[in-house]
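Chemist: 3D model of this:
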Amino acid sequence: MDIGSIHSLIDHIEATNVDKYPKTSPSSNITVAGKLFPKGVFIPFGTELSLYYPLGFWSLYIPVTLEEEKAKILRSYVNKLVYDLLNIRMGYTSRKLAWTRKKNLKIRSTSFVYSDFIKSLSNDLLEYTKYNEKTLEIMDAPNLILSVWNHIYKKGHISRTELNLVRQWLQTLVNLNVNGFPKMKKEKNDFAIDPMAFSAMSGKDFSTEKVESKCDNLNSYKYKTFRTSDIHDGCRMDFPTILSHLKQRVYVTGKRQKISYIDLFHYPGVMFSDNRSPVMHRVNHYNFPITEEDIKVNTKYYIEHPLKDVDGFYCEFPAALCEIWMPLKKKILFLTAHRYSIGRCTKDSWHKLNANLKIMKIQRMSLEP
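Modeler: Modelled structure (predicted):
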């Protein structure tokens, strides 16, 4: 199953609040968030846009000649338009996943600073669809994407230098024969995220259609139990909440303890565990080096203090930390969230990680599903 998700710094607001950004305070539980445009379709106002969707690889390009916040906004809106033109629906996480750390004042300020830019960009993108309706029917995906960027160049939103960089990015993907472009002929309302693979908690936030609150295809599944010791706050939240929606269980541990920017441990099936080996107590940085002795100590500890019903581990940040779990003969999901080789700073350690990744795959396939 392909899971597509948008990791937004800011999520969405109610339609009634589009033109007046709500005030926020640490105790209000209200999050300043995205602009609802057009009606019924959630488009992120500002986002880091981490797409876990193979046919969305092209959309990872971010403008480099614009200031950071404007680049995020522009990329979000352009990509959302392209997905709409390809008849692919993108789902967004529920309000509970919106998190702002301590940036409320900055975000509110940003909202006002870029409100004119958002309005202008939105109008120009709508104009593109109005005057290119017939042309869109004969273009393939790479040319459609370039056509949209060319339109916003003509409207003055990006420079010719930026347009050339986009062209080079797309041409590189084509030359490499990257399977990263969706076919133009998609069934209407095709989903980048399978709406029936999520519970009602996330399903209710799909843009314009209601998703059935009952997921019969999931109710019959026997849950699996995972464990993660990720260090990055986003990874500690993103995948556990996905697993929760899929009615699985996950133990979240590591140096961050119960600290979380959302009520992570209130989600069904997401649990905290402080069952940490002496080695895991010392892992406090993504570049923490794992030695053979560390692996032996860690393995001995968990043999004496078993992980009980844990079916497998997943590692996102740093993904290479998964090496420490290999001797326990559990399934390992190696999910690189940021830099595959992070924490492996020598040629030998990198090559060893490559070899271990193959072993993890073989080991995972040999264990029962």
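Chemist: Please count neighbours and contacts with C-alpha atoms only from this point.
Modeler: Fine.
Chemist: Which parts of the protein are helices?
Modeler: For the chain, the helices identified by DSSP state H occupy 68-85, 104-113, 115-131, 133-136, 141-154, 160-175, 200-203, 216-219, 233-245, 278-282, 292-304, 347-366, in order along the chain.
Chemist: another one to check against the first:
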Amino acid sequence: MAVNMQNIRRAYLLSTVIIILLIFFVLLPNYKYIHTINPAISNKRTSSLTFWVINLHDGCRIDTTTLLQGLDQTVIIADHVQRKNPYLTEFTRPRILFARDKGPLAPFMYSHTSYTVPLSENDIRNFFNYYKKDSVMMNVNAFYCSFPSSLCEVYMPLNRTIIWLPAHRFTLARCSRPEIDQLILHMQQSVRSEQQPKHFVAAGGRYDQEYIKYYTG
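Modeler: The predicted model follows:
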């Protein structure tokens, strides 16, 4: 029972975080989206956003996706699993889309099917080159990453809002000191006041909040 209650509390906190982030996106008066890849949609204000997500854990894949869908947001599922998951009936809801339906996935999705696979600068460069002129990507407002949250590093060159929302330790998938230092630097850069577009580092609970704060400042 204790484990179940812990999961319920964690889900509630994650829901609260997402709702707060959506308020930032939708209601903050001076917030503007900056899209260098697609100038046609620059500065566009909308109450319905499009989120792109790659998650390598079924729980994260279903929970946050259906939460956002319930808030009338659009979610594009871009991981290698696509429809081959145990929650397919939940993914038939409106506004939940699969990137594979729009075209072939980047090779990155098939080479990084586990959090144990390291992320290189070459991976980031190839991902950017694959999607920089992609018609679906041009309409994405934000990326979020939970498992692993460090996967968000691959999105940094695309100049979209990034939500780092760890469902495990934020260093998951970064197994060497240089990799961890680079990740921390990227997260610190993400939340600088002058950063545009705005990025967010969030936590699923007080322990995670203090853990991230301890290592990232």
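Chemist: coming back round to it: please render the helices of structure 1 as CSV that adds distance to residue 35 of structure 1 and mean neighbour count to the earlier fields.
Modeler: Below are those laid out as CSV (distance: least, CA to CA, whole Å; neighbours: other CA atoms under 10 Å):
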stretch, distance to residue 35 of structure 1, mean neighbour count
helix 68-85, 10, 19
helix 104-113, 9, 15
helix 115-131, 9, 14
helix 133-136, 25, 12
helix 141-154, 19, 18
helix 160-175, 25, 15
helix 200-203, 19, 19
helix 216-219, 32, 13
helix 233-245, 22, 19
helix 278-282, 42, 14
helix 292-304, 48, 14
helix 347-366, 42, 14
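Chemist: I'd like to know which of those is closest to residue 270 of structure 1.
Modeler: Ranking these by proximity to residue 270 of structure 1 (CA to CA) places helix 233-245 first, at 6.5 Å.
Chemist: In structure 2, which residue range corresponds to the closest one?
Modeler: On the basis of TM-score structural alignment, helix 233-245 of structure 1 is assigned to residues 58-70 in structure 2.
Chemist: mind checking how far the matching stretch is from the chain centre?
Modeler: Stretch 58-70 of structure 2 sits 12 Å away from the centroid of its parent chain (CA atoms, centre = their mean, to the nearest Å).
Chemist: Quick check: that stretch compared with structure 1, mean distance?
Modeler: After superposition onto structure 1, stretch 58-70 of structure 2 sits on average 0.6 Å from its aligned residues (mean CA distance after the TM-score superposition for structure 1).
Chemist: what sits up against that stretch?
Modeler: Applying CA atoms under 8 Å, 6 or more residues apart in numbering, the contact partners of stretch 58-70 of structure 2 are 15, 18, 54-55, 74-75, 85-87, 90-91, 93-96, 146-147, 167.
Chemist: Repeat the analysis, applying 6 Å as the threshold.
Modeler: Applying CA atoms under 6 Å, 6 or more residues apart in numbering, the set of residues contacting stretch 58-70 of structure 2 from outside is residue 55.
Chemist: can you check stretch 156-176 of structure 2 too?
Modeler: For stretch 156-176 of structure 2, contacts defined as CA under 6 Å, 6+ apart pick out 115-116, 142-149, 180, 197-203.
Chemist: residues in contact with residue 48 of structure 2?
Modeler: For residue 48 of structure 2, the contacting residues are residue 73, by CA under 6 Å, 6+ apart.
Chemist: and with 8 Å instead?
Modeler: Under the criterion of CA under 8 Å, 6+ apart, the contact list for residue 48 of structure 2 reads 72, 73, 74.
Chemist: These into CSV, with extra columns for neighbour count and distance to residue 59 of structure 2?
Modeler: Compiled in CSV, these are given as follows (neighbours: other CA atoms under 10 Å; distance: CA to CA, whole Å):
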residue, neighbour count, distance to residue 59 of structure 2
72, 16, 20
73, 19, 19
74, 22, 18
